[in-house]
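Trainee: Quick check, what structure comes out for this input:
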Amino acid sequence: MVERQINGVGCFDRNSLIKNVSGIYLFMKRAMDIAISLSAVVLLSPVLFIIGALVGLRSQGLVLNIEEKYGFGGRRFQAYEFKSIVNNPIIRKLPLLFNVLKGDMSLIGPLPIPAEDLRPNPWYQLRMSAKPGITGLWQITERAGAMEEMVRVDLKYIRERNLQNDFKILLKSIYLLLGGKKRNLLP
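Mentor: This next block holds a predicted model:
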């Protein structure tokens, strides 16, 4: 792989990041995304319905915020979240499971890039060499703040992605969802 520096952040050539991924990995990851998301939607459908009804009673118009985001290969898509009157960010993001089922997103991956934040930046192009995720390596670590650090962590995930790492990130995300403490998983 060809490594280069962009404003002090080590990056890899997009083509080498894409070549690093096998078709079997992509197939298995998509199968995992569909199985887990569909199961979650079925199990949580009463909760989704109740939250949707409550949001509808408390606000005008649509129950969901629909935000333009950029994902894999620079493809634009509409991300769904409950309106911001839902205080819990995890509950607010439950409708993103439908984005996973549609194929816009994955359960695990770098954060999607909001349309208003997209700028001609090599980092964004590299981050878009993987499908964005509801959760990812960045979200489960104690890292905070600097965009450069988020990009570094996202590129680390993209460079080293495999089913074992995805499964670890998913388990850690569930652990945190149930009240566990964050700890730094990066060297």
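Trainee: drop to CA atoms for contacts and neighbour counts, all remaining ones
Mentor: Will do.
Trainee: wait, is Ile134 part of a strand?
Mentor: Yes - checked against DSSP: H, G, I helix; E, B strand; the rest coil, Ile134 lies within a strand.
Trainee: and Glu100, what does it touch?
Mentor: Actually, residue 100 is Val rather than Glu. Residues in contact with Val100 (C-alpha atoms under 8 Å, 6 or more residues apart in numbering) are Asp33, Ile34, Ser37, Ser106, Leu107.
Trainee: Out of these, name the ones that lie in strands.
Mentor: Residues of the contacts of Val100 located in strands (DSSP state E): Ser106, Leu107.
Trainee: let's see this one next to it:
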Amino acid sequence: MLTASVQEDVGGDHREPLGGWAKRLLDLLVASTALILASPILVLIPLLIKATTGGPVLFVHRRIGFNGKVFDCYKFRTMVPNAEEVLQRHLSCDLQAAQEWAANQKLKCDPRILFFGKMLRKSSLDELPQLFNVLRGDMSCVGPRPVVADELQRYGAAAHEYLKTRPGLTGLWQISGRNMTEYSHRVLLDTQYVQTWSLLRDFSILIRTIPAMMKFDQTS
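Mentor: Below is the predicted model of the structure:
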């Protein structure tokens, strides 16, 4: 669960995630269909990761979900095994990088990311394992980008909106520039999504995600 300070900030207890059974049914239909269609890729990518870098295939990270529940978020591994150590060493030696990380929780030139990992990130193929998170009920096909506890504090009062729904495999952030979107704008998009949600809008975002994923020139 969330830290005491975050719980105190957001307050409230939502009985069911945004969209209820209708959104959940859409999630199950889309995720199961996508897993079937993507099954050859889901076999090929782990083989390529093992062949090119060795080490674990999956990267498992703790994220905050509906009502502040912590869950294991799955991705294909795109970074070096000692990623946290490499990050901290890089930030301690590069003031500009440290400022960039503090502002956006992202780095344009990230020393942790492997060559094959860059290709996976630019195509969003690294996020395919999150389809299993959707089937488990940790995530939704559409929603706010899943965050860690420290990031949720940056949402301020908007954290209450984030906790009303399951985080999404895609969302307004993905069709609005993906990782080029500044963090404050990302919070605004997440809040807007929750406050104006409709099933029709989820369909629209899913359809618009396809061309957004094809823009390989964006920052990973």
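Trainee: so what number do they get for TM-score?
Mentor: Once superposed, the chains reach a TM-score of 0.77 (TM-score structural alignment, normalised by the length of the first structure), with 165 aligned residues with a C-alpha RMSD of 2.8 Å.
Trainee: just to revisit the earlier point, including distance to Leu163 of the first structure and neighbour count, could the contacts of Val100 of the first structure go into a markdown table?
Mentor: Listed next are those as a markdown table, based on distance: C-alpha to C-alpha, whole Å; neighbours: other C-alpha atoms under 10 Å:
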| residue | distance to Leu163 of the first structure | neighbour count |
| --- | --- | --- |
| Asp33 | 11 | 20 |
| Ile34 | 14 | 20 |
| Ser37 | 16 | 21 |
| Ser106 | 13 | 26 |
| Leu107 | 12 | 26 |
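Trainee: roughly how far apart are the equivalent of Lys168 of the first structure over in the second structure and Ser198 of the second structure?
Mentor: Matched to the second structure by TM-score structural alignment, Lys168 of the first structure sits across from Ser204. As for Ser204 of the second structure, its distance to Ser198 of the second structure is 10 Å (criterion: C-alpha to C-alpha, to the nearest Å).
Trainee: Over to His61 of the second structure?
Mentor: Relative to Ser198 of the second structure, His61 of the second structure is positioned 29 Å away (C-alpha to C-alpha).
Trainee: okay, Ser204 and Ser198 of the second structure: which has more neighbours?
Mentor: Ser198 (14 against 11; other C-alpha atoms under 10 Å).
Trainee: dump the residue contacts of the more buried one.
Mentor: With contact set as C-alpha under 8 Å, 6+ apart, Ser198 of the second structure has these partners: Gly19.
Trainee: What segments of the first structure are strands?
Mentor: Assigned by DSSP E, the strands in the first structure fall at 3-6, 9-12, 64-70, 76-82, 106-108, 113-114, 133-135.
Trainee: got a markdown table for those, with distance to Val55 of the first structure too?
Mentor: Shown next, in a markdown table, are the strands of the first structure (distance: least, C-alpha to C-alpha, whole Å):
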| stretch | distance to Val55 of the first structure |
| --- | --- |
| strand 3-6 | 43 |
| strand 9-12 | 41 |
| strand 64-70 | 9 |
| strand 76-82 | 8 |
| strand 106-108 | 25 |
| strand 113-114 | 23 |
| strand 133-135 | 22 |
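Trainee: Buried deepest among the ones you listed, which one?
Mentor: The highest average neighbour count among the strands of the first structure, using mean count of other C-alpha atoms under 10 Å, belongs to strand 106-108 at a mean of 26.
Trainee: so how far is stretch 17-36 of the first structure off the chain centroid?
Mentor: Distance, stretch centre to chain centre, for stretch 17-36 of the first structure: 15 Å (C-alpha atoms, centre = their mean, to the nearest Å).
Trainee: and for it, what are the contacting residues?
Mentor: Identification of contacts with stretch 17-36 of the first structure by C-alpha under 8 Å, 6+ apart yields Met1, Val100, Leu101, Ser106, Leu107, Ser129, Ala130, Ile158, Arg159, Arg161, Asn162, Leu163.
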